[in-house]
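Have a look; sequence and predicted model below, questions after that.
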Amino acid sequence: MSESNALASAKSILQLRISPLHNAALTSPTQTAVKCNGQDISYARLSHMVLDLGEQLTRIGVGQGQPLACISRNNLEMICQYWACVDIGAIFFPISPRFPLAQIQGLIDSHQIPFYWSEAELALSGSHQLTLDFSLDVSPTSEQAAIAFDIYRPSNVILTSGSSGFPKAAMHNLANHIANAEGARSLIPLVTGDAWLLSLPLFHIGGLAILNRCALVAATVVLPDPALPLQAQIERDGLTHASLVPTQLLHLLTDKQASLSTIKALLLGGGAISIDLLKQLEQRHIASFTSYGMTEMGSQITTGPTLSDGSSGKLLPRRELKIIDGVIWVRGDCLFMGYLTDKGIEKPLDADGWFYTKDRGEWDENGNLRILGRVDNMFISGGENIQPEEIEAALKLHPLIDEAIVFPQPDTTFGQLPAAIIRGDILRSGTANNTSQEISAIEAELEVFLADKIARFKRPRRYYPWPESHEQTSLKVNRSLIVKLATS
């Protein structure tokens, strides 16, 4: 055999692996894989469930390369379907159950999805709703065994709205997820016996990343218990890790008596974290991290300890990042396969394999990445460029503001003027009850507060309270939805 053929053969062998789930079942069979409402499911048991589900899907006709839409909130069934799709080569295609039925139907039609599973009965046409058995009592048969497969074949789709708001279907393979998880673990240690809260939905990349991180080291995925406050679940389930958005962090820190002694690390939502929240974390001696990431890169790209300057840490292993004309480009082992379209998988890369993120950024003097905002968020006011994220970071320096979104409002003189949506104790009488006089007083207070932080033309002319009806489900804020809810 020639040297080149030998290398190709060795590479093909390395590509063939059983999934991390089944590997964990072999190395740590009694270790808890999933905690579900206080019930422990071992890796051996979960492996049997997934193998049985894979056989069910195969008998039904779900085959390699076929998308299986899963329309549900996080639950044990969704976890099993992800790993079963990985096994049989089907495409795990999670969809938010909060999407309007017409939007779900549009996704079914545009991607020609032949099968779907949902907790609820859905009247979708052109696709067959599956009834599956997820019995915990399944027993292994002599025929059941994990089979090695090519980890570079497509495994899942995650919908990402991008700048247009129209969902793009980002396709990943298992190799992408493994590379991302291994790089993330280099900074935030995760070992067998640790327990990570699945607080982010599986239809977002942050949720799916938790499954892959835990399976690789036989750690435990903990499903949130709606009957328990987060503080109580931390104590009951011995949580060590959690990915949280600012609202969840606020609720977590509200109970000053709550014991958080088991927490090793918190991965917090992107963007600047308010000074008040940082002080509370320091007082509790809780290690927290912020990161810069995206669906197309399988989750985290840079990560670092949470700092008041809003920086996003240093580049993780197996990623590459460059900044051209102030805009970030990325590539590496984590980079997705492309967008799933009716023409197949389309790769929006340049000739050298770089992906244009549309995120503006720079490296600071400490080698940390600082995100300056989205190219497509910038607007012009009176001939001046306005970058909303710069103003938001300045607002969150106020000790009584936890979150802020800045957006343009039409103006006859300047074309557009900045306005802001804010959340925090600065809204003294509660979001729903602030009077126009109280809002005017807040505007006056913030005008003085921002005077030495940003130029006059960048300061918001109007403030809106954060819509309480919005529940954030991703580490990234849905800006357009919050603006719509706050101003309607």
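Looks like it arrived, so ask away.

For the rest of this, base every contact and every neighbour count on C-alpha atoms.
Fine.

so which helix or strand takes in residue 106?
helix 101-110 (DSSP states H and E).

Skipping its backbone neighbours, what lies nearest residue 329 in space?
Here the nearest residue to residue 329 in space, its sequence neighbours aside, is residue 356; by C-alpha to C-alpha, 6 or more residues apart in numbering that works out to 4.7 Å.

Mind listing residues that contact the strand or helix carrying that neighbour?
Secondary structure assigned from DSSP H and E places residue 356 in strand 355-363. With C-alpha atoms under 8 Å, 6 or more residues apart in numbering as the contact definition, strand 355-363 has outside contacts at 323, 326-331, 348-349, 369-376.

ok, back up a step: the residue nearest to residue 329: neighbour count?
Summarising burial for residue 356: neighbours were counted as other C-alpha atoms under 10 Å, giving 17.

Next: residue 235.
Other residues near residue 235 come to 16 when the count uses other C-alpha under 10 Å.

Put this next to the previous one:
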Amino acid sequence: MRELTVDAARAALMAPGAPYELSEVVVAGRAVRCYLNAPPNMRAVFESMGQYADRDAIVYESERLTFAEQSAAVARLAATLRAGFGVSKGDRVVLAMRNLPEFVIAFWACQVLGAVAVPLNAWWTGGELSWALGDADPALAVLDGERWRRLREAGYSAESLPVVVTRAVEAELAGAVPWFEIVPDYRYEGDLPECEIAPDDPATILYTSGTTGRPKGAVGTARNHCSLLMAAGFQSEVARLTGTRPPRSGTQPALLNPFPFFHIGGLSSMYSAGAGGLKQVLLYRWDTATALEICALERVTNLAVVPTMLRRMLEVPGSEKYDLSAVAAIGIGGAPGSADLAGPVAGRFGSRISVNHGYGLTETTSSACQHNGRSFLERPDSVGPPTPGTTVRIVGEDGADRPPGVAGEIWVHGPQVVAGYWNNPSETAAAFSEGWFRTGDIGALDEAGYLTVLDRAKDVIIRGGENVYSTEVEAVLQEHPAVEEAAVVGLPDRDLGEIVAAVVVPVAGAALTADEVREHARECLAAFKVPAVVIVRDTPLPRNATGKSLKRRLREELADPNP
């Protein structure tokens, strides 16, 4: 077959009658270009996975589940959730655990029932988890033993709502229902409970860090997630038509997915793998040597990683001894700092490797822009063109669109933009307008429609793929009785992309050390939010005429303490 250019491949796949043809649909009263052939909902996606019954679906340490076994477990759990716990369409079900097979099963059980899956950040403290449970108001929570232990230490009890706990010894259950009582094995002959699910019914609530100190729950619909699935398939087909995806062999493709499932990158990779019949390999926690060993052992064809993970895989001493010859596609997301990986990636995997690097947020259900085929290796400084159906605007402070090459705020419109924030009309009104999502990020489009992200208008630090909002950390630091004022900024870090740094000014006459500041932060915040660098200064923070701290100046001072 003759290889096409990226632009020609994109056009062919979206042409009338082609698999990724677009059609205008009215969503919430507004016209949106959607995939004509997209599944109607995630239940339909799950049912389509029956064609892979004999394939491996999940590999986790010594455990291995086929698609048939996964399907039986989902059907059993869905039946029990409805009959035993009264979970019905629209009810929220919290999922808080590491990347375990039980998460995958519980997620699909929610989609089958039309329930709303609410993954919570597994790194949060007990207090943070408890707050989110109160905000989501779920009908049920499914947790692993570690998350349940944190909640109990924070004063939470199973009397507050039904709780199902997995991977815990009996003594740790404390009134919760053990998972193995509901899913004792992977055999079940019953049918899926009946449910009618519309494309714009809610399917997930994913919490994203908030600028006001509390996370916001982005409400993702069935259409949002099915559009993401179509975008993933589109990217794969572009790779095939441009010759950067090798022909399928008789071996089942396999995905190494270390992305946390509570982030849209990990969640979308998880359900995309299922929809495509891939064997999904899970890790309890990231370890570079373990990841390399598993890639060789399981003949991993697809990687889903943040730049930090990929850089470590390429640079760890002895990495060349691992056989990564099966790897044909790499998805890079979750953090900035990918441009310098183009050379090492091509050097290790060859120039025909398909790299899916893009730009997206929780509110855009992962990628709003996405490289296709070889375009990342050719233009690594950009994040690719908009995905099919997605429109990107660059808007100036005057509200007018900026021409190519001129920077402004990035606005996104399309079938993957979420419905808004859960139970938060003020934040929804501030971020969404006439179907457009205002990202708060600064970027520019070139003449070919490729987006380059230049800066972040929002006060966010991206540490190893995790978003840390400065205002949230500042609010916690200022609760310390000896802290008069605090400012939190991100500092460049080659490994993690950015690290969290805090500058604090003590109350007059108070003694305060950096260790005391960090210890206070640890008591209230997940570990990834705790400042790695703390500077205690005697002079007030630099501020502008309106009283806002000048963080650019602080970053410059921290980067060069002795100018």
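Arrived safely. Since the structure is predicted, the reported quantities are computational estimates derived from the model, not experimental observations.

In strands, which of the contacts of strand 355-363 of the first structure appear?
323, 327, 328, 329, 330, 331, 369, 370, 371, 372, 373, 374 (DSSP state E).

Same list (those) but as a markdown table, adding distance to residue 134 of the first structure and neighbour count.
Compiled in a markdown table, these are given as follows (distance: C-alpha to C-alpha, whole Å; neighbours: other C-alpha atoms under 10 Å):
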| residue | distance to residue 134 of the first structure | neighbour count |
| --- | --- | --- |
| 323 | 47 | 15 |
| 327 | 46 | 19 |
| 328 | 43 | 20 |
| 329 | 42 | 21 |
| 330 | 39 | 20 |
| 331 | 38 | 21 |
| 369 | 44 | 22 |
| 370 | 45 | 19 |
| 371 | 43 | 23 |
| 372 | 46 | 20 |
| 373 | 44 | 19 |
| 374 | 42 | 18 |
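
residues in the second structure aligned with the helix or strand following the helix holding residue 106 of the first structure?
Along the chain past helix 101-110 of the first structure, the next helix or strand (assigned with DSSP H and E) turns out to be strand 115-118. Counting by TM-score structural alignment, strand 115-118 of the first structure falls onto residues 140-143 of the second structure.

average offset between that stretch and the first structure?
Compared with the first structure after the fit, stretch 140-143 of the second structure shows a mean deviation of 1.6 Å (mean C-alpha distance after the TM-score superposition for the first structure).

And for that stretch, what's in contact with it?
Under the contact criterion C-alpha under 8 Å, 6+ apart, stretch 140-143 of the second structure has outside partners 85, 87, 92-97, 106, 161-166.

residues contacting the counterpart of residue 99 of the second structure in the first structure?
Correspondence of residue 99 of the second structure to the first structure, assessed by TM-score structural alignment: residue 74. Residues touching residue 74 of the first structure, when contacts are defined by C-alpha under 8 Å, 6+ apart, comprise 198, 201, 202, 223.

Residue 74 of the first structure: what secondary structure?
Using DSSP: H, G, I helix; E, B strand; the rest coil as the criterion, the local structure at residue 74 of the first structure reads coil.

Report the aligned residue range of the second structure for the strand holding residue 356 of the first structure.
If you align by TM-score structural alignment, strand 355-363 of the first structure falls on residues 437-445 of the second structure.

hang on, the earlier thing: and the contacts of stretch 140-143 of the second structure, which is closest to residue 471 of the second structure?
The closest of the contacts of stretch 140-143 of the second structure to residue 471 of the second structure turns out to be residue 96 (C-alpha to C-alpha; 24.6 Å).

which ones are touching that closest one?
119, 120, 121, 122, 141, 142, 143, 144, 147, 262.

Could you measure from the third one over to residue 262 of the second structure?
According to C-alpha to C-alpha, to the nearest Å, residue 121 of the second structure stands 6 Å off from residue 262 of the second structure.

can you list contacts of stretch 323-331 of the second structure?
Taking C-alpha under 8 Å, 6+ apart as the criterion, the residues outside stretch 323-331 of the second structure that touch it are 245-246, 292, 295-296, 299-305, 349, 353-357.

Can you select the buried ones among these for me in ChimeraX?
When burial is assessed using 16 or more other C-alpha atoms under 10 Å, the buried subset of the contacts of stretch 323-331 of the second structure is captured in ChimeraX by this command:
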select :245,292,295,296,299,300,301,302,303,304,305,349,353,354,355,356,357
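
Residue 297 of the first structure maps to what in the second structure?
Counting by TM-score structural alignment, which is the criterion used here, residue 297 of the first structure corresponds to residue 364 in the second structure.

from memory that match sits against residue 411, does it?
No - using C-alpha atoms under 8 Å, residue 364 of the second structure makes no contact with residue 411, being 10.5 Å away.

May I ask you to confirm that residue 163 of the second structure is in contact with residue 179?
No - counting by C-alpha under 8 Å, residue 163 of the second structure sits too far from residue 179 to count as a contact (9.6 Å).

more neighbours, those two?
Of the pair residue 163 of the second structure and residue 179, residue 163 is the one with more neighbours under other C-alpha under 10 Å, namely 22 against 19.

List the contacts of the more buried one.
In this structure, residue 163 of the second structure makes contact with 140, 141, 142, 143, 176, 177, judged by C-alpha under 8 Å, 6+ apart.

Now do the same for it: its match in the first structure.
The criterion is TM-score structural alignment: under it, residue 163 of the second structure has residue 129 as its aligned partner in the first structure.

What separation do you get for that match and residue 113 of the first structure?
With distances taken as C-alpha to C-alpha, residue 129 of the first structure is found 11 Å from residue 113 of the first structure.

what's the answer for residue 348 of the first structure, then?
For residue 348 of the first structure, the distance to residue 113 of the first structure (C-alpha to C-alpha) stands at 23 Å.

With neighbour numbers in mind, choose between those two.
Neighbours around residue 348 of the first structure and residue 113, counted as other C-alpha under 10 Å, are more numerous at residue 113. The numbers are 19 against 13.

Noted, bye for now.
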